[in-house]
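Trainee: got a predicted structure plus its sequence, pasted below:
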Amino acid sequence: MSQTILYARVSTADQNIDHQKTQAEAAGFVIDAVIADHGVSGVSTKLADRPEGKRLFDKLRRGDVLVVRWVDRLGRDYQDVTDTIRAFMRQGVVVRTVINGMTFDGATTDPMQEAVRDALIAFMAATAQAQAEATKEAQKAGIAAAKSNPRKYLGRKPSYDEVTLDAVVRMLSSGKGTSEIARENGMTRQAVLRIKANPAAAQEALERWS
């Protein structure tokens, strides 16, 4: 019995898998199962290398329908997306998108229809990669601009104040252990280790937030 599987990927806490499922259902899809990767970058990680992406290849069978919000869910770049869609079509899986309602079916045998289908796959994959690269460049530019103005680029807010920092530095210099220092100052071991690794950076962080 064939099934319809939604594959979703979210790379940040701001994105929501339930929202992607709701969008698919609003577009008329009846979803039998959801396979999702959390906290995975679509730009740097191939679908076959993602934890749930691997399971997707094993789960899909001939006659199944794979639903994705857009083709960029299926790979990290143009080559990966096109290879992935064609691999699923060879398995007899139909790939459908929520956005624009596109359908990619390997059962097509007419040469003209195949040519149009393959050209469309290539165009959509190239568009997805271009959008991803543009987003990365915009993020880099935004970070660079913010760093040029320290008041805008504060970084992570320190979990300690000036008095606590001084106490930690003194205790570190006296040879006390990380766990003991963290316990006495109400801090995490990670915070103490960061101070130990770079006291100057810890002081700079306090000054940025002061």
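Mentor: Nice, I can see it. Computed from a predicted model, the values in this text were never measured in an experiment.

Trainee: alpha carbons only for contacts and neighbour counts from here, please
Mentor: Fine.

Trainee: which residues are in contact with Ala48?
Mentor: Taking C-alpha atoms under 8 Å, 6 or more residues apart in numbering, we find Ala48 in contact with 54, 57.

Trainee: let's go with 6 Å and repeat that
Mentor: Applying C-alpha atoms under 6 Å, 6 or more residues apart in numbering to Ala48 gives the contacts Lys54.

Trainee: number of nearby residues for Ser44?
Mentor: The tally of other residues near Ser44 (other C-alpha atoms under 10 Å) stands at 10.

Trainee: name the element it belongs to?
Mentor: Per DSSP states H and E, Ser44 falls between elements, in no helix or strand.

Trainee: any idea how far it lies from Gly92?
Mentor: According to C-alpha to C-alpha, to the nearest Å, Ser44 and Gly92 sit 27 Å apart.

Trainee: same deal with Leu47?
Mentor: Where Gly92 is concerned, Leu47 sits at a distance of 18 Å (C-alpha to C-alpha).

Trainee: looking at those two, which has the bigger crowd around it?
Mentor: Leu47 (23 against 18).

Trainee: from Lys21, how far off is the more buried one?
Mentor: 19 Å.

Trainee: and for Tyr78?
Mentor: 25 Å.

Trainee: same check on Thr178?
Mentor: In terms of C-alpha to C-alpha, Thr178 sits 45 Å off from Lys21.

Trainee: neighbour count winner among these two?
Mentor: Between Thr178 and Lys21, counted using other C-alpha under 10 Å, Lys21 has the larger neighbour count: 23 against 18.

Trainee: next up, a second structure to put side by side with the first:
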Amino acid sequence: MTTILYARVSTADQTIGHQRTQAEAAGFKIDQVFSDDGVSGVSTTLRERPEGKRLYDALRSGDTLVVRWVDRLGRNYVDVTEAIREFISRGIIIRTVINNMTFDGATKDPIQMAVRDALIGFMAATAQAQHEATKAAQRAGIDGAKAKAEKVYRGRKPSYSAEKLTMVTDMLALGSAGTTDIASATGLSRQTVLRIKEDPAAAAGLLAAWSKA
């Protein structure tokens, strides 16, 4: 009977070694380690991963499969529940480092089996939900950063409307009024009128950018 640790990491801030250290610190005596590095637990099923495939071939009845938590097997509800149930049907014991949970086929009592299967389903669903919540939070963070960047790029919100911009440019084109007179007629500051006068196209572009916000 062999005790096998399956470890999976998908990001640079995780390590295979840390998962083994955690397992040994929890009292597990690991005989073999199968690990997939940089592999998604969502888009790639356990059987599709290089070491995951080897894991299916290596496990025998009576062996113990150790994982830090079920999310190491994957974050896809269907994949994780099917994998665990297949291992159990083959006489393999599954144990988690976190919470020291044990899943096996020892019990034949229908109620205990139902409770076990419900717990497996709950843990697998939680693993997928955690991934989706993290992804949503990341997406929100990215969108927030983009919005902030776009706001900075647009610059300060213009104090003039499209109508007033047209008034300023028309009066400037006629040449019949000075900056002070145009400011008084439009209700804009002299600085705003001067900026429009210096670059009418940029003034129009800024107004257009903010109108899309």
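Mentor: Structure's in. What do you need? Note that this is a predicted model, so its numbers are computed, not measured.

Trainee: report the TM-score for the pair.
Mentor: After superposition, the two chains reach a TM-score (TM-score structural alignment, normalised by the length of structure 1) of 0.69; 150 aligned residues with a C-alpha RMSD of 1.3 Å.

Trainee: for Ala134 of structure 1, helix, strand, or coil?
Mentor: Of the three states, Ala134 of structure 1 takes helix according to DSSP: H, G, I helix; E, B strand; the rest coil.

Trainee: list the contacts of it.
Mentor: Applying C-alpha under 6 Å, 6+ apart, no residues qualify as near Ala134 of structure 1.

Trainee: what of Ser35 of structure 2?
Mentor: 6-8, 51.

Trainee: for the residues you listed, which single residue is the most surrounded?
Mentor: Most neighbours among the contacts of Ser35 of structure 2, by other C-alpha under 10 Å: Arg8, with 27 neighbours.

Trainee: where does that residue land in three-state SS?
Mentor: strand.

Trainee: wait, it sits on Arg72?
Mentor: Yes: judged on C-alpha atoms under 6 Å, Arg8 of structure 2 makes contact with Arg72 at a distance of 5.4 Å.

Trainee: can you show me the helices along structure 2?
Mentor: 16-25, 50-58, 77-89, 110-154, 162-174, 179-186, 190-198, 200-211 (DSSP state H).

Trainee: ok, and the closest non-adjacent residue to Ser44 of structure 1?
Mentor: Arg76 (5.8 Å; C-alpha to C-alpha, 6 or more residues apart in numbering).

Trainee: mind listing what the one you found touches?
Mentor: Counting by C-alpha under 6 Å, 6+ apart, Arg76 of structure 1 has contacts 42-46.

Trainee: next, format the helices of structure 2 as TSV and append distance to Ser35 of structure 2.
Mentor: Output for those, formatted as TSV (distance: least, C-alpha to C-alpha, whole Å):
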stretch	distance to Ser35 of structure 2
helix 16-25	7
helix 50-58	6
helix 77-89	16
helix 110-154	19
helix 162-174	62
helix 179-186	70
helix 190-198	62
helix 200-211	50
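
Trainee: go through the ones you listed and name the closest to Asn100 of structure 2.
Mentor: helix 16-25 (10.1 Å; C-alpha to C-alpha).

Trainee: picking up where we left off before, so how do I select the buried members of the contacts of Arg76 of structure 1 in PyMOL?
Mentor: Buried subset of the contacts of Arg76 of structure 1, written as a PyMOL selection, criterion 16 or more other C-alpha atoms under 10 Å:
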select buried, resi 42+43+46
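
Trainee: which of the contacts of Arg76 of structure 1 show up in structure 2 as well?
Mentor: Compared against structure 2 with both residues aligned by TM-score structural alignment, their matches' C-alpha atoms under 6 Å, these retain 42-43.

Trainee: closest to Ile143 of structure 1 out of the contacts of Arg76 of structure 1?
Mentor: Val43 (18.2 Å).

Trainee: nearest residue to the closest one other than its sequence neighbours?
Mentor: Per C-alpha to C-alpha, 6+ apart, closest to Val43 of structure 1 is Arg76, 4.4 Å.
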